[in-house]
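Novice: Build me a structure from this.
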Amino acid sequence: MATMTAAQKRAQTKAEYDAFLAACPSRKLLDRISDKWVTLILAALGSDGSHQPGTHCAGEPRSMRYSELARLLAGVSQKMLTQTLRSLERDGLVTRTVAPTVPVTVSYELTDLGLSLHHMVRGLKTWAETHMDEVLAHRETYDARTD
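Specialist: Next up, the predicted model:
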């Protein structure tokens, strides 16, 4: 039996990931990144900070303070924002930086891994905003048909 290098073992394991299989660990990752708060946080970390309701956030990914994220993400509770940011940090998608100021300033920034996901999430957010009227119309038609 031939021995494999660590790189070969990683490549074999990576090739074995198949989210269609029940036991695949990538399913848990898909569950995590499909959460609305994860999606919105990853999209927000790419905003230029000048987002106004009803407009699209655009710009290069940048560091954002916790308070900026909380203001931008209407409806997110402090507990949910904290839990979601911790999970993103644990997964290596964001980094957390604490500045020794008074009061302490905490900021979050996308990692390279998070940046690779950010671009897809931005596309998904834009698609949802662009096609919401169509989806609502289809829902209305469907609901009228099934009543």
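
Novice: CA only for contacts and neighbour counts going forward, please
Specialist: Noted.

Novice: For stretch 66-85, measure first residue to last.
Specialist: Using CA to CA, to the nearest Å, the span of stretch 66-85 from its first residue to its last is 9 Å.

Novice: which residues touch it?
Specialist: Stretch 66-85 is contacted from outside by W37, V38, L40, I41, A44, G49, H51, V94, V106, S107, Y108, using CA atoms under 8 Å, 6 or more residues apart in numbering.

Novice: quick check, the first one in a helix?
Specialist: To tie it back to what came earlier, the one meant is W37. Yes. Per DSSP: H, G, I helix; E, B strand; the rest coil, W37 lies within a helix segment.

Novice: From Q78, how far out is it?
Specialist: From W37 across to Q78, the span is 12 Å (CA to CA).

Novice: The two: which is more packed in?
Specialist: W37 (18 against 12; other CA atoms under 10 Å).

Novice: one more to put side by side:
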Amino acid sequence: MKKLLAICTFLTFSNCKEFDSFNTPKTAEQLKLELKIQEEVSPQDYLKADGNYKENFWGDKLKINCIVKNNATLASYKDAVLKIRYFSKTKTEIANKEMILYEVFPPNSTKTIELKLKNYSDVNSIGWEIINAIPLD
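Specialist: As a prediction, this is how the structure comes out:
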């Protein structure tokens, strides 16, 4: 909550004409701060999940090698929320599941995480994406 208040205060004063900030060029430090705030507000734009999966012999479990890449320049994230979707042959979503990846994702980094999940009947394919994460200070 404090971080949100700080961001709102910063954005309010940075857009205020009384401070005449639009006539003076921004310093490198100001630009870095703005970029970091932008990255922290929308982690789903900077954390991307890819990888591959396979079924076990009986087809009741899936092994996922999830590759998470943090494309942010300055922001680190933790506890990313991964949404996994199960699709039928007709690409209809059969089920979905959200799980938290209890990892830290530094800027410009890639991590591979192995997941083992229950499979559903009539699943033809699955997909996954990062839908949220907590920015680190």
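
Novice: Quantitatively, what TM-score do the chains reach?
Specialist: Overlay of the two chains. TM-score (TM-score structural alignment, normalised by the length of the second structure): 0.22; 54 aligned residues with a CA RMSD of 5.1 Å.

Novice: If you count neighbours, what's buried in the lengthiest helix in the first structure?
Specialist: Ranked by number of residues, the top helix in the first structure under DSSP state H is helix 112-146. For helix 112-146 of the first structure, burial by neighbour count (16 or more other CA atoms under 10 Å) applies to G114, L115, L117, H118, V121, R122, K125.

Novice: Run through the neighbouring helices and strands of it.
Specialist: In terms of contacts (3 or more CA pairs under 8 Å, 6 or more residues apart in numbering; DSSP states H and E), helix 112-146 of the first structure is packed against helix 36-44.

Novice: C-terminal to the helix it packs on, what's the next element?
Specialist: Remark: after helix 36-44 of the first structure, the chain's next helix or strand is strand 64-65, criterion DSSP states H and E.

Novice: Residues contacting the top strand by length along the second structure, please?
Specialist: Using DSSP state E to define each element, the second structure has its longest strand at strand 93-105. Around strand 93-105 of the second structure, the neighbours that count as contacts under CA under 8 Å, 6+ apart are 69-70, 76-88, 111, 123.

Novice: would CSV of the contacts of stretch 66-85 of the first structure with distance to H138 of the first structure be doable?
Specialist: As requested, the contacts of stretch 66-85 of the first structure are exported to CSV (distance: CA to CA, whole Å):
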residue, distance to H138 of the first structure
W37, 25
V38, 27
L40, 24
I41, 28
A44, 29
G49, 34
H51, 29
V94, 37
V106, 43
S107, 41
Y108, 38
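
Novice: quick one: which of the residues you listed is nearest L136 of the first structure?
Specialist: Comparing those against L136 of the first structure with CA to CA picks out L40 as the nearest, at 20.7 Å.

Novice: any idea how far D112 of the first structure is from that closest one?
Specialist: Applying CA to CA, the value for L40 of the first structure to D112 of the first structure is 18 Å.

Novice: before we move on, what about V121 of the first structure?
Specialist: Distance check for V121 of the first structure against D112 of the first structure: by CA to CA, it reads 14 Å.

Novice: same deal with T13 of the first structure?
Specialist: Using CA to CA, T13 of the first structure is found at 22 Å from D112 of the first structure.

Novice: helix/strand/coil for T95 of the first structure?
Specialist: Per three-state DSSP, T95 of the first structure ends up strand.

Novice: Next, work out how far apart it and T84 of the first structure are.
Specialist: Here T95 of the first structure is placed at a distance of 13 Å from T84 of the first structure (CA to CA).

Novice: same thing with L110 of the first structure?
Specialist: From L110 of the first structure to T84 of the first structure the distance is 14 Å (CA to CA).
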